[in-house]
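sequence and computational prediction follow.
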Amino acid sequence: MAASKPQIAYLGLGTMGRGMVANLVAAGYSVTVWNRTPVDSKDLGVDVSVASTIAEAVSGADLVMYCLADDPAVRDVVQGAQGVAAHVSDDAIVVDLSTISFSAHVEEREAYEARGVRLVDAPVFGSRGEANAGGLWVVAGGDEADFARVREPLSVVAESVHYMGPSGSGVRMKLVGNYLVLAQLTALGTALSMANKAGLPVDAVLGVLKVTDFRSPIFDGVGDAVAKDDYAPDFAAKLALKDAKLLQEVGAELGLAVPVADTAQDLLERAVGEGWGDLNASALIKVIAADAGVNLAR
C-alpha cells in the first residue's frame, strides 16, 4: 500500500465491529461501513461513510475488513452476485477477522483467488471490551508480504499482531486458542463448584487463584463475574458452542481427541437449551453449578 493510509471498507457492526471501526477512525483512517441491518452514522458516534450495499462499501477500498459470527455469515457476505468477491477491486487486500472453520476459509480463499484478490486470515482473541479498547490479539495467516501491508491497521485494533504462517494458519491458531479458553472455563466451573461443596468461601478461593502460578486472566475476570452472578455477554454462549463444534471438526480432521471440546459442547448445548444462549460463554458454568447443586454467587 502507498505511504498514505489505505481507504478501508469495514463490513459488519456487531459485537466486535463497532469498536474496531471507532479505533480505525481515531487513528486517522477513512472508513466506509456496511451492516446487514441498516445503521445511521450518528448512531455509531464516529465519522464514517455508511454504504447501503456491499458493492458500494468496497468500491475504491484498498483494504476490506470484517469480523463475522460464523461460516454461514462469511459465505453470505463473501460469495454470490452481491458479495465481496464479486465487487472488490483486484488490487485490494481482504482481511477476515472471523472465527470460522478451515473448510469455510478455503472456500473464501478460492472465491478471492478466482478474481486475483489477496486474503489474509486474521482472527482475533478478545471480545467487546478489548475491541473497544483496541486491545485485541490478532493471529494471521497468508502471504507474508500481504501481511506486512496490513499490519499497521491491524495494530490499531490489537494489542499484539502475530504472523503464524501461510494462508489458513491464523484460522488454525484461533482454534488452538479457543480450545484453551473452553478448557479454562470448564475447569473454573468445576473447581468453583468443588470449592463450594467443600465449604470454601468464594472470595477466598478467587484470592488464591489470582496469585498462584496457575493464575489466568480468565480465572480472574470470569471468576469475579460468576461470584456476582454476572453473565452479561462479552462473547455469547451460542457462539462458544459454534467454536466447540469447530474444534470437534478439526479434531476429526487431524485424528486428534479433543475431550475438552466434547465436554464444553455438551455443557454449552445444555446452556443454550436453558435459554442462556445470549448470555456470556461462561454460562456453561451455570450448568456445572446446577449439576453440583450449588449456587456460586456470593
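Sure, I can see it.

when you work out contacts or count neighbours from here on, use the C-alpha atoms and nothing else.
Fine.

looking at this protein, which residue lies furthest from center?
Most distant from the centre of the chain: G199, at 36.7 Å, with distances by CA atoms, centre = their mean.

and for whichever strand or helix holds M20, what are the contacting residues?
Under the criterion of DSSP states H and E, M20 resides in helix 17-26. Contacts with helix 17-26, where a contact means CA atoms under 8 Å, 6 or more residues apart in numbering, come from 10-11, 30-31, 44, 46-48, 66-67, 128, 131-134, 153, 156-157.

alright, now check it against this:
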Amino acid sequence: MKRRARTPRVKRVGLIGLGLMGAAFAQRLRAAGWEVIGFDLAPTCQQRARKLGVDLARDNAAVFALCDRVLLSLPTLRETKMVLREARHDLRPGQLLLDTTTGEPEQTVAIHRRLAALGVRYLDTTISGNSEQVAAGDDVLTMVGGDADAFAATRGLLRVLTSRVRHVGPAGSGARMKLVTNLVLGLNRAVLAEGLCFAEKLGFTRRAALEVLVASKAYSAIMDTKGEKMVREDFTPQARLSQHLKDVRLMVRAARAAQFKLPFTHVHRQLLEAAERAGLGALDNSALIKVLAGGKAR
C-alpha cells in the first residue's frame, strides 16, 4: 500500500495482530470512526480484517511508519519482540504503543525500558474479557500499566475498545494484574466444568444443573459466558484453551519468583495440559469440560 502523510486530525491507529481479539478491536475502532491500518501474517486474518474495513499494510514496519499510536494484539511477548525488531527503524520519539499481550511481567518492564530510551511510550494494556465480549461492547475492563501521562494521552482510544479502563500502576502492572484476573477466571471456569460433570454423574442434565447454579448463591458471571457453551459443547473459540494454558504457565512462574504457592492453579494446569494432549488446544477454553467428562486427566 502507498504511504500517506500523517495528520493529527485523522483518528488513525495501527493494529498488529488481527486474530480473535485483534479483529474485535478492529470492529470497535471502525464502528467509532477510526482509521485502522493493520497487519497480520495469516491470510485468513487479513481477509477478515479487510471485511471489517481495515487498511492492510505490507508489513509490520509499515504500520509503525504510518501510525503514531499502535496496538499490539499478539499471542506472546516473543512475537512482540519480533515485531519491534522489524520496526526498529520506524520507531520514533513520541510514538505510543499499547501492548495487549498477556506476557511475563519482567519482560514487559524490560521492553518498556528499551523503548523509553528511544522516546517511545509503551503501555502494557491487558484486557479482562474475551474477543466476543469486546466486539459486542459488553462490560469489559482494560488494565493499564505504564506512565500516567502516557495513559492519560491514550484514554480516549482505550474507551473505544472497552467500557471500563483502569490505570493499575507503573510498567508491568497491567501484565501482573492480568495474571491475577486470569487465575480467578480460569479457576471459576474449571470449577463450573467440574460441577456440571458432577451433576451428570448424580443423574441431572447439564442444562438442569446450570439453571439451578445460576439461580443459587453459587452463581458467577462465568456461567453467563461459558455455561451454555459447556451445555451444548459448542467450543467455537472466544479465547483458545492453549492460550489460557500459556497464561497459567506464566502464573506459575510468577508465583515461583514471588515464593508463593498456587495449589489450585497447579491442578488446573495439569487439566489444561491433558486437554492440549487430547487435541483441544485450538478450541474455546470451555472445552476443558471434555477432559473432566471423559476422565482423560488421570
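Noted; the coordinates are in hand. Being a predicted model, the structure only gives us computed values, none of them experimental.

TM-score, when you put one on top of the other?
The TM-score (TM-score structural alignment, normalised by the length of the first structure) is 0.90; 289 aligned residues with a CA RMSD of 2.2 Å.

burial measure for the aligned partner of T142 of the second structure in the first structure, as a count.
Superposed on the first structure with TM-score structural alignment, T142 of the second structure falls opposite V138. For V138 of the first structure, the count of nearby residues is 26 (other CA atoms under 10 Å).

and what of D90 of the first structure?
Neighbours of D90 of the first structure using other CA under 10 Å come to 16.

quick one: the helices in the stretch 1-150 of the second structure, in order.
20-31, 43-51, 60-66, 77-86, 105-116, 131-136, 148-161 (DSSP state H, counting those that start in this stretch).

and the shortest one against the first structure, how far off on average?
Compared with the first structure after the fit, helix 131-136 of the second structure shows a mean deviation of 1.8 Å (mean CA distance after the TM-score superposition for the first structure).

check the third one too.
Superposed on the first structure, helix 60-66 of the second structure shows a mean distance to its aligned partners of 1.7 Å (mean CA distance after the TM-score superposition for the first structure).

same check on the first one?
Its match in the first structure and helix 20-31 of the second structure itself, once the structures are fitted together, sit a mean 1.3 Å apart by mean CA distance after the TM-score superposition for the first structure.

residue range for stretch 249-258 of the first structure in the second structure?
Aligned using TM-score structural alignment, stretch 249-258 of the first structure spans residues 253-262 in the second structure.

correction: stretch 269-283 of the first structure
Stretch 269-283 of the first structure corresponds to residues 273-287 in the second structure, going by TM-score structural alignment.

swap in stretch 198-216 of the first structure?
Using TM-score structural alignment, stretch 198-216 of the first structure pairs with 202-220 in the second structure.

show residues contacting that stretch.
For stretch 202-220 of the second structure, contacts defined as CA under 8 Å, 6+ apart pick out N188, L196, C197, A199, E200, M223, G227, E228, V231.

hang on, the earlier thing: for the match of stretch 269-283 of the first structure, what is the distance to the chain centroid?
Put simply, stretch 273-287 of the second structure sits 17 Å off its chain's centre (CA atoms, centre = their mean, to the nearest Å).

repeat for stretch 113-122 of the second structure
Remark: stretch 113-122 of the second structure is offset 23 Å from the chain centroid, using CA atoms, centre = their mean.

return the set of buried residues in that stretch.
Using 16 or more other CA atoms under 10 Å as the burial criterion, the residues of stretch 113-122 of the second structure that qualify are R113, L115, V120, R121, Y122.

tell me how far W34 of the first structure lies from A148 of the first structure.
Remark: distance between W34 of the first structure and A148 of the first structure (CA to CA, to the nearest Å) = 26 Å.

okay, those two: which has more neighbours?
Between W34 of the first structure and A148, counting by other CA under 10 Å, W34 is the more crowded of the two (23 against 11).

ok, now which ones touch that one?
Per CA under 8 Å, 6+ apart, neighbours of W34 of the first structure: A9, Y10, L11, G12, L13, V50, A51, S52, T53, I54, A57.
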